[in-house]
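Asks: mind folding the following:
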Amino acid sequence: MGTNAPGSGRERVLFVLKTKGPQTAARMAKRLSVTAMAVRQHLAVLQAEKLIDFTDERRQVGRPARVWQLTPKAYARFPDRHEDLAVGMLQAVQRAFGDKGIERLTAERTRQQADSYRARMAGSDAPIEKRVATLARIRREEGFMAEWRRRGDGSLELVENHCAISKAARICAKLCGDELQLFRSVLGEDVSVERTEHILSGDRCCTYCITG
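Replies: This next block holds a predicted model:
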């Protein structure tokens, strides 16, 4: 199966590791529809640039499998939504107006986001899959590398493989809380949304379990 990863071969390898998590060279080759040798050549360059590293995982049979993953340095290669400006603004509001100023600012931001999202979302009578698919598309456009899927138990998962506001969220945790409330609001009262993985807690991605 191919991938929508952009750019050069090395960028495509980074994209796969970012969106799919740690991978063997063989698995990446299959996803990118290239040879394992081609992937290994890209891996050698990326490792020399300290953008990836690996662990050797033991298997019940045969040799250990070499599994590649991104390093912290690699995350700077992905969209940051002009976060330096956002962080500076948050810090300025905090100094000038205190915690209440931050609360008012984030509440207004969430309200504006909700209005914008709802203008593009299907109504509450639309199938939940359609609503989640639209939300994933909006978040993908905003740089969160979002995708969605149906789980074996019938629930849906919204996965954000990148946090486009991570610097701001690290100094203002309310942004993450407001984000969860935003999803609940725009998906409708008949839908339950719970965050099960969180990048700022050390997970690879932010994952939301959605039922309705």
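Asks: from here on, contacts and neighbour counts on C-alpha atoms
Replies: Fine.
Asks: could you point out which element follows the helix ranked longest in the chain?
Replies: For the chain, the longest helix by residue count, based on DSSP state H, is helix 83-118. Sequence order places helix 128-141 as the next helix or strand after helix 83-118, per DSSP states H and E.
Asks: following up with a second sequence; could you model it the same way so I can compare the two?
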Amino acid sequence: MKHDARAEEGVLYQLKTRGPQTAAQAARRLSVTAMAVRQHLYRLKLAGLVEFSDERRKVGRPARVWRLTSAAAERFPDTHGELTVEIIAAVRATFGEAGMDKLLRERTRRQLEEYRARLRPAGTSIAKRALALAEVRREQGYMAGCTRMPDGSMLLAENHCPICAAASACQGLCREELSLFRAVLGDKARVERTDHILAGARRCAYRISISD
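Replies: Below you'll find the predicted structure:
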């Protein structure tokens, strides 16, 4: 099979945004054959970018489920990660934790102004505001999406963190992010983080519902 770098990137993107899945599942989403996806997957496995496990099912043969390896993270770059980590270390050394907290609060204040302006056309509907927030985050590189859950809540999922290195060095960034979402969605919204990349999850996700 001829090497098709674009098709392989499509397979990687599916695993990044949809999580572990079989070749058949990826093929349906990409509108290609399962055989074509398998060929890409085995090539990617040789490159150390994907791995699989055979999972038993109630009926039939075990299903081969594919997932990204840690090496695949390089295909989804962290925005200026090394430089940001160095700046965080310099701020801590110069101004201490109090200075770092002040810096984070100022960053959140600026983000809040920007996000509120972007979400204003969505009105007061929490669902519409959540969808608008997902659009903003998607533009900023978080591979974000927002879906309505069976119970009526919204699930905001971010399949990539472009500031992961910085967040690892300064977890206050994640704390401020949650505060930002709560502030921008309004007092009537309850926002709970359900998945966290730094805790080992494949994505960050937030359940958004109407507060009591």
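Asks: just give me the neighbour total for residue 156 of the second structure.
Replies: Applying other C-alpha atoms under 10 Å, we find 24 residues neighbouring residue 156 of the second structure.
Asks: corresponding residue for it in the first structure?
Replies: Using TM-score structural alignment as the criterion, residue 156 of the second structure maps onto residue 158 of the first structure.
Asks: cool, residue 36 of the second structure as well?
Replies: In the first structure, residue 36 of the second structure lands on residue 38 (TM-score structural alignment).
Asks: please apply the same query to residue 146 of the second structure.
Replies: In the first structure, residue 146 of the second structure lands on residue 148 (TM-score structural alignment).
Asks: please look at its match and residue 140 and confirm they touch.
Replies: No. With contact defined as C-alpha atoms under 8 Å, residue 148 of the first structure does not reach residue 140; the gap is 10.6 Å.
Asks: the more surrounded of those two?
Replies: For residue 148 of the first structure versus residue 140, neighbours defined as other C-alpha under 10 Å are more numerous around residue 148 (20 against 17).
Asks: so the closest residue to the more buried one other than its chain neighbours: helix, strand or coil?
Replies: Nearest residue to residue 148 of the first structure in three dimensions, chain neighbours excluded: residue 158, at 4.5 Å (C-alpha to C-alpha, 6 or more residues apart in numbering). For residue 158 of the first structure, the secondary-structure state derived from DSSP: H, G, I helix; E, B strand; the rest coil is strand.
Asks: who's in contact with residue 158 of the first structure?
Replies: Each residue near residue 158 of the first structure by C-alpha atoms under 8 Å, 6 or more residues apart in numbering is listed here: 132, 136, 146, 147, 148, 149, 207, 208, 209, 210.
Asks: overlap between those residues and the second structure?
Replies: Retained in the second structure (both residues aligned by TM-score structural alignment, their matches' C-alpha atoms under 8 Å) from those: 132, 136, 146, 147, 148, 149, 207, 208, 209, 210.
Asks: present those as JSON lines; the columns should include distance to residue 201 of the first structure and secondary structure.
Replies: Shown next, in JSON lines, are these (distance: C-alpha to C-alpha, whole Å; DSSP: H, G, I helix; E, B strand; the rest coil):
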{"residue": "132", "distance to residue 201 of the first structure": "24", "secondary structure": "helix"}
{"residue": "136", "distance to residue 201 of the first structure": "22", "secondary structure": "helix"}
{"residue": "146", "distance to residue 201 of the first structure": "18", "secondary structure": "strand"}
{"residue": "147", "distance to residue 201 of the first structure": "20", "secondary structure": "strand"}
{"residue": "148", "distance to residue 201 of the first structure": "21", "secondary structure": "strand"}
{"residue": "149", "distance to residue 201 of the first structure": "22", "secondary structure": "strand"}
{"residue": "207", "distance to residue 201 of the first structure": "12", "secondary structure": "strand"}
{"residue": "208", "distance to residue 201 of the first structure": "14", "secondary structure": "strand"}
{"residue": "209", "distance to residue 201 of the first structure": "17", "secondary structure": "strand"}
{"residue": "210", "distance to residue 201 of the first structure": "20", "secondary structure": "strand"}
